[in-house]
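> need coordinates for the below:
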Amino acid sequence: MKENLALAMNRFLEYLQIEKNYSSYTVEFYKKDIEHFSLFMQEQSIATFNDVKYFDARLYVSSLYERHYARTSAARKISSLRSFFKFLLREKIVDENPFILVIQPKKGVRLPSFLYEEEMEQLFSSCDDRTPLGKRNLALMELLYATGIRVSECANIQLDDVDFDLSTILVKGKGKRERYVPFGIFASQALESYINGARSLLFDRSDHRNLFVNARGGPLTARGIRHVLNEVMKKASLSGKIHPHMFRHSFATHMLNNGADMRTVQELLGHTHLSSTQVYTHVTKEHLRKTYINSHPRA
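You can find the predicted model right below:
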């Protein structure tokens, strides 16, 4: 039984990697969700995936709630298993998809946290650009804020990906999708200052072309970027914790607040679906409401 379950799962994971071109990170989540459901099958003495019925799927979802799984985690597991059984149905391994009618729990709307423009200025001012690491940190933050790219995308940028003539960078996003993202004069100046006056002082290896390097000259990883931002936050004396996605959230929020249309922001962020970008409208609506209350004489 275990061999048959493992074989079906491996075929599905290969399908995600080869046909769907999903990242290894995403595939790993699918694998964990299916393995979790396989343990449930063992508890219920269900021998094969074809033996799973709608009642079993409902019972599994109930067990998630009883174990106090967050709504987002439960929704992801249901979505993973629905896709998994859809694949098994296509491959004629099962006769039906027991998760097709299972209702996903509604996700609560979590508003993205962002920094106000004044807070961004405070962060930039806290960088001492007279030192090599200070120049790097300023260039890093200016680029994150100017483009809204993900921290993983930023960590993978190569020197050849930056085009100063067109003020664009080539970004390799999720699912190996590529896009060109423009950057402005502040990011351009900070990048040129870093590349010409700091990177060569930090860099001591010839086996990589990563744009951002750490204090030892190696590639600056996503974890390293997170550490850099937390240290800058402390120096800037801003309350609360900063995380890389706050630059992305701030980019999108400020763009929309200043008149950019949703489709443009979607393309710049590299979102496949507009619904991923629309979460920022909650923030911009709140901004409009506060502006109205503070500005209208009869508000």
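
> drop to CA atoms for contacts and neighbour counts, all remaining ones
OK.

> name the residues of the helix or strand that contains residue 58 that are buried.
Remark: residue 58 resides in helix 54-66, with elements defined by DSSP states H and E. Residues of helix 54-66 classed as buried under the neighbour-count rule (16 or more other CA atoms under 10 Å) are 56-58, 60-61, 64.

> state the helix or strand in which residue 180 lies.
Going by DSSP H and E, residue 180 is in strand 178-182.

> please provide the structure for the following sequence as well, for comparison with the first:
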Amino acid sequence: MESIIQEYREYQSVIKGYTPKVVLGTERELKKLTKHLEEHSLNFQSVKLVDLENYCIERTEGKSLGYRNLIVSQTRSFFTYLKQQEYCFDNPSIRLSYTNLDTHQALPEVASLEEIQDCLKELRRQVNSFLGRRQFAPIRKRNLTLFALMYATGIRAGEAANLLLSDINLGGTGSQYSGW
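Down below sits the predicted model:
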């Protein structure tokens, strides 16, 4: 199993172009996975989905959801590689889910339609207000536009923050919403 991990490390470095830090972190994690499999008399060919789920649960107990997702992602990528290289015939990790490991996790709260409409009204009021300093008018317009974009499309704040002007279709071929 050690030689397969070394091959995977080279694959990540050369083919995928991952940074040395990512490659080293993945190698460390895969060594822990192989140790876990050996302790349970398993190998890459005999491991089942439930074994991988149990490993991920044990490995990430008390850790953040982001860390849990990292472990799942590393495991899934590795088993995809194993199948591509014909080290195993089945990829049990393909059904390994990022979300089903913690059934007690609460969903985030979502603003009601009324709360969103109130926010839009307030942002519109600020844009149209002459009471504030005029130098802030472009910032208020930007805020209204970003809020309306996020509400209308469902994109995340980080995705909206990373938008470039070139990402926007100014041709007007999409649907128009005149409510803003």
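
> chain center to the one helix or strand residue 114 of the second structure maps to: distance?
Assigned by DSSP H and E, residue 114 of the second structure belongs to helix 113-128. When C-alpha coordinates are averaged (CA atoms, centre = their mean, to the nearest Å), helix 113-128 of the second structure and its chain have centres 30 Å apart.

> do stretch 260-278 of the first structure as well
14 Å.

> before we move on, what about stretch 5-22 of the second structure?
The chain centroid and the centroid of stretch 5-22 of the second structure are separated by 21 Å, computed with CA atoms, centre = their mean.

> cool, stretch 269-282 of the first structure as well?
Chain-centre distance of stretch 269-282 of the first structure: 12 Å, with CA atoms, centre = their mean.

> what do you get for stretch 28-41 of the second structure?
25 Å.

> and that stretch, which stretch of the first structure?
Counting by TM-score structural alignment, stretch 28-41 of the second structure falls onto residues 32-45 of the first structure.

> ok, residues contacting that stretch?
Contact partners of stretch 32-45 of the first structure, identified using CA atoms under 8 Å, 6 or more residues apart in numbering, comprise 5, 9, 47, 60, 77, 80-81, 84.

> which ones among those lie within helices?
Of the positions in the contacts of stretch 32-45 of the first structure, 5, 9, 60, 77, 80-81, 84 sit in helices, assigned by DSSP state H.

> return the members of the residues you listed classed as buried.
Using 16+ other CA under 10 Å, the buried ones in these are 9, 60, 77, 80-81, 84.

> need the ones in helices among the contacts of stretch 32-45 of the first structure in CSV (columns: distance to residue 188 of the first structure).
Shown next, in CSV, are those (distance: CA to CA, whole Å):
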residue, distance to residue 188 of the first structure
5, 53
9, 47
60, 53
77, 43
80, 42
81, 45
84, 45
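
> what about the strands in the first structure?
162-163, 168-172, 178-182 (DSSP state E).

> make CSV out of those strands and add mean neighbour count.
Compiled in CSV, those are given as follows (neighbours: other CA atoms under 10 Å):
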stretch, mean neighbour count
strand 162-163, 18
strand 168-172, 20
strand 178-182, 16
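
> tabulate the ones you listed (TSV), appending distance to residue 125 of the first structure.
Output for the strands of the first structure, formatted as TSV (distance: least, CA to CA, whole Å):
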stretch	distance to residue 125 of the first structure
strand 162-163	24
strand 168-172	24
strand 178-182	23
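
> and of those strands, who's closest to residue 20 of the first structure?
strand 178-182 (15.7 Å; CA to CA).

> for that closest one, packing partners?
For strand 178-182 of the first structure, the packing partners by 3 or more CA pairs under 8 Å, 6 or more residues apart in numbering; DSSP states H and E come out as helix 132-147, strand 168-172.

> which residue numbers in the second structure does the last one align to?
Applying TM-score structural alignment, one finds that strand 168-172 of the first structure aligns to no residue range of the second structure.

> and that strand with strand 178-182, angle?
Per axes from the mean of the first three to the mean of the last three CA atoms, to 10 degrees, the angle that strand 168-172 of the first structure makes with strand 178-182 is 150 degrees.

> ok and strand 168-172 of the first structure relative to helix 132-147, angle-wise?
80 degrees.

> the strands of the first structure: which one's closest to residue 119 of the first structure?
Using CA to CA, the nearest of these to residue 119 of the first structure is strand 178-182, at 22.7 Å.

> from the chain's centroid, how far away is the closest one?
Put simply, strand 178-182 of the first structure sits 16 Å off its chain's centre (CA atoms, centre = their mean).
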